[in-house]
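> Predicted coordinates and the sequence they were generated for:
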Amino acid sequence: MEKLLPRFLDYVTIDTQSDPKSNTTPSTEKQWVLAKKLVLELHKIGMQEVSIDENAYIMATLPSNMEKEIPTIGFISHFDTTPDFSGYNVRPKIIENYDGKEILLNTTKNIVLSPEYFEDLLQYKGQTLITTDGTTLLGADDKAGIAEIITAMEFLIQHPEIKHGKIRVGFTPDEEIGRGAHKFDVKKFGAEWAYTIDGSQVGELEYENFNAAGAKITITGKSVHPGYAKDKMINALVLANQFLSLLPPEETPETTEGTEGFFHVHHISGEIEQAKIELIIRDHDEEQFQARKDLIKDITQKINSKYPDSVIVEINDQYFNMKEKIEPAYHIVEIAEEAMIQLGIQPIIKPIRGGTDGSQLSFMGLPCPNIFAGGHNFHGKYEYVPLESMQKAVKTIVKICQLTGEKF
């Protein structure tokens, strides 16, 4: 366990930001730097069948130390970081015995991590926090998960008295751009089920997530001298505004919670002759998810009825709610829940307002709930992770392996 912190600090200083505009896998060459390092480390701690393929997907095995046959289980995390915020030159700060007050992340820019705004901080008074320096993200999403999995495997190797079946671990690129599972070889992985270690606060255990789609709207206008534009000009920017005004204003990320779905406009650009809108569509309920996609099409038809062929929409499904694939194998959730309870951790079973590699893997034949990695405020300069939360994640992984061996 003593290697957990230095291991994590080592990982986060390596820039692994993914790029949604790239068509390669991994989407950025720099992801290979950490990927190759992880392969060496898996060999070093004594893992077997360590492999990395041409797309940087890493797999390794901890063999069973039991005589009876029990199911092979897996643990999966991703090593890329989000393109939404800089992951270059990460300089983590260690705050020991946190006093519950404001943390000055950056003196020059006066960037403060405050419990008045981020109330979860108060849960960790007296603990050791790892934060950013206010200029980058931290990368606990999901380098904390990787550090925890490797530390747990190392602990099991060093403690053969803890009985367990065959365990597979997998590390993926490009999860942050929705491609983490696209080229994951489920058959090669060979597990009956797995857990992504990619959640947030201690106790999180998730087996429901959004159905997700992305929409690209292209609007074509006609540019005419504004002094002579009556009944001739079609302003694509104005039509873009009309399009967005027809979306329900109360159904956005900033106004919804729990299982409530939303439309999220994340990019808009244009001029008179052409405008482009990119948005994402999210809903836990399959029927409501379809209704949201239908609404986008209905708005398109409404505008085109007045301005023929002005609007073209492309909608692509991204991932689906893994609940339907995990409920038939609900014992895998119960094992994780029991592991936490035995460790004195209160399980927090709730839907994910997002998705993980496990969302796609579950539909690829590998049921895969999500477990906490311990971090908070992902994808930005206020990201932090308590060391004690990471330690609890390691213990949870170990206990799941032990319980699986006992129950089968």
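Yep, it's here. Residues are numbered from 1 along each chain as shown.
> drop to CA atoms for contacts and neighbour counts, all remaining ones
Noted.
> what's the following helix or strand after the one helix or strand residue 296 maps to?
For residue 296, the host element (DSSP states H and E) is helix 286-306. The helix or strand immediately downstream of helix 286-306 is strand 311-319, counting by DSSP H and E.
> ok, residues contacting that following strand?
Identification of contacts with strand 311-319 by CA atoms under 8 Å, 6 or more residues apart in numbering yields 178, 210-220, 293, 297, 300, 303-304, 355, 359-360.
> With residue 28 as the reference, measure out to the most far-flung residue of the chain relative to its centre.
Most distant residue from the mean C-alpha position of the chain: residue 228, 51.4 Å away (CA atoms, centre = their mean). Per CA to CA, to the nearest Å, residue 228 is found 49 Å from residue 28.
> Included below, for side-by-side comparison, is a second structure:
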Amino acid sequence: MPDLKIIIQHIMSIQNYEHTTAERLMRYVQIDTQSDPSSSTQPSTEKQKDLSRMLVEELHALSITDAHLDEHGYVYATIPATTDGDIPTICFCSHVDTAPDCSGKDVRPILHRNYDGSDIVLPDDTSVVITTQEHPYLLKRIGDDIITASGKTLLGADDKAGVAIIMDLAAYLMQHPEIPHGKIRILFTPDEEVGRGVNAVDMKKLDARFGYTLDGGERGHLEGENFSADAAVVTFHGVSAHPGYAKGKMVNAMKVAAAFLDMLPRNEWCPETTSGDEGFVHPVSLQGELERASATFIVRDFNTAQLQVHEERLKSLAAAAVASFPGSSFEFTVKEQYRNMAEILVQYPEVMANAEEAYRRAGVPCERISIRGGTDGSRLSFMGMPCPNIFTGEMGIHSKQEYVSVQDMNAAVSICVHLAQVWAGK
């Protein structure tokens, strides 16, 4: 059993610590790190490395001497162990890129101290208002310090809040070598927002047994389950003919695709009508010409086996569309994207249990929830490093209404400090 007196001393220490999360986040978000889904390079944009290079310099300043940026855009670093014993190496991971959905260039962060519960009008575009009606979580954060952008861009707390938390954690642990913990690895990734966040991670070099991503939302949330995900492409083939002499000859592939999309249910089976543990099928792009038209879908469900059920249903709708256009045909292809991390975490219950114990020691009520999406952690889990997701406070993500509570970030730092000690105590 861990020494209760030592635990209390460490709790007092972290409570009196002057956190750097707010200052770090407000610097980091001013660096444009938007990723690009249309790029084939690794990373998808070179500008992501601008922040990564800064992080390496800051880690070196903390006396973390092995911190480095590799050619693929990954930052690796080690917080050395402070105690002996057979302690599993754990990793804390966050991504540096911001979503392509909304501009991340020239972000102007604003710190709203002691938030009073009123709507937040953003000064550079007063039509952008963060309301408690649309964001009820704000009502739980009255009295906190809230960081937003200025109204013209997203903030980038997704996931630079996670980056700031890990950097603050590193600063605290390097300042307090008396805290017992094993070797801790740090990983900062590019391209998470375009689904390629861990494509080139060197797992042998990372050399961590278990991991935790810092990329969640509300304080207290602990995410150990996410969607399983496939991408499906339905390609329709038509028949070309001169439009002046097309009677009985032409089959327009775009019309076949339009008929197919019109067959999709409007009141179920789609993101705008599903929640909780319900899966969905969602068209994300459409391209077409007379002879060829294709629709790309994302297919999501917590039950991996259910993906095939969704895909067969989608395939049957495509067949029905083709049947109504004699002479047309279609192809149906599926590509695996990621899988539900719960399938791995169930084999290692100590990973979630230790996190829950860290939440308890930090005085943060823990709520296990499922992610209606994916994280780097889902893929890392299947690459050999079971990796659930811890909250950061990032809310309203991928939009101009993005915000984060400084106190949420600081609470996450405290949890990570306790988590390192929990693993050492085991």
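Thanks, I have the structure now. None of these values were measured; they are calculated from a predicted model.
> ok, for the equivalent of residue 3 of the first structure over in the second structure, nearest residue in space, not its chain neighbours?
Using TM-score structural alignment, the partner of residue 3 of the first structure in the second structure is residue 20. Computed as CA to CA, 6 or more residues apart in numbering, the closest residue to residue 20 of the second structure that is not its neighbour in sequence is residue 168, at 5.8 Å.
> Please, which helix or strand holds the one you found?
Per DSSP H and E: residue 168 of the second structure is located in helix 157-175.
> tilt between the helix or strand that that helix is followed by and helix 157-175?
For helix 157-175 of the second structure, the following helix or strand on the C-terminal side (DSSP H and E) is strand 184-189. Orientation note: strand 184-189 of the second structure sits at an angle of 150 degrees relative to helix 157-175 (axes from the mean of the first three to the mean of the last three CA atoms, to 10 degrees).
> need the contact list for the residue nearest to residue 20 of the second structure.
Counted by CA under 8 Å, 6+ apart, residue 168 of the second structure has contacts 19, 20, 21, 413.
> Which residue of the first structure sits opposite it in the alignment?
Residue 168 of the second structure maps onto residue 151 in the first structure, by TM-score structural alignment.
> Against residue 222 of the first structure, how distant is residue 307 of the first structure?
Separation of residue 307 of the first structure from residue 222 of the first structure (CA to CA) stands at 11 Å.
> Show me the contact partners of the helix holding residue 296 of the first structure.
The contact list for helix 286-306 of the first structure, computed with CA under 8 Å, 6+ apart, reads 211-212, 239, 243, 246, 261, 281-283, 310-313, 315.
> Go again with 7 Å.
211, 243, 246, 282, 283, 310, 311 (CA atoms under 7 Å, 6 or more residues apart in numbering).
> can you pull out the helices in the stretch 301-408 of the first structure?
323-326, 331-342, 357-363, 387-407 (DSSP state H, counting those that start in this stretch).
> Oh, that last question was meant for the stretch 51-200 of the first structure, not what I typed.
Under the criterion DSSP H, counting those that start in this stretch, the stretch 51-200 of the first structure contains helices at 140-158, 186-189.
> For residue 71 of the first structure, which of these is the nearest?
helix 186-189 (12.8 Å; CA to CA).
> In the second structure, which residues correspond to that closest one?
The aligned range for helix 186-189 of the first structure is 203-206, by TM-score structural alignment.
> Against the first structure, what's the mean shift for the matching stretch, could you check?
With mean CA distance after the TM-score superposition for the first structure, stretch 203-206 of the second structure departs from the first structure by a mean of 1.2 Å once superposed.
> Out of the contacts of helix 286-306 of the first structure, which end up buried?
211, 243, 282, 283, 310, 311 (16 or more other CA atoms under 10 Å).
> Dump the residues you listed to JSON lines, plus distance to residue 98 of the first structure.
Listed next are those as JSON lines, based on distance: CA to CA, whole Å:
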{"residue": "211", "distance to residue 98 of the first structure": "38"}
{"residue": "243", "distance to residue 98 of the first structure": "48"}
{"residue": "282", "distance to residue 98 of the first structure": "37"}
{"residue": "283", "distance to residue 98 of the first structure": "38"}
{"residue": "310", "distance to residue 98 of the first structure": "57"}
{"residue": "311", "distance to residue 98 of the first structure": "54"}
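> Tell me the one of those nearest residue 328 of the first structure?
residue 211 (18.7 Å).
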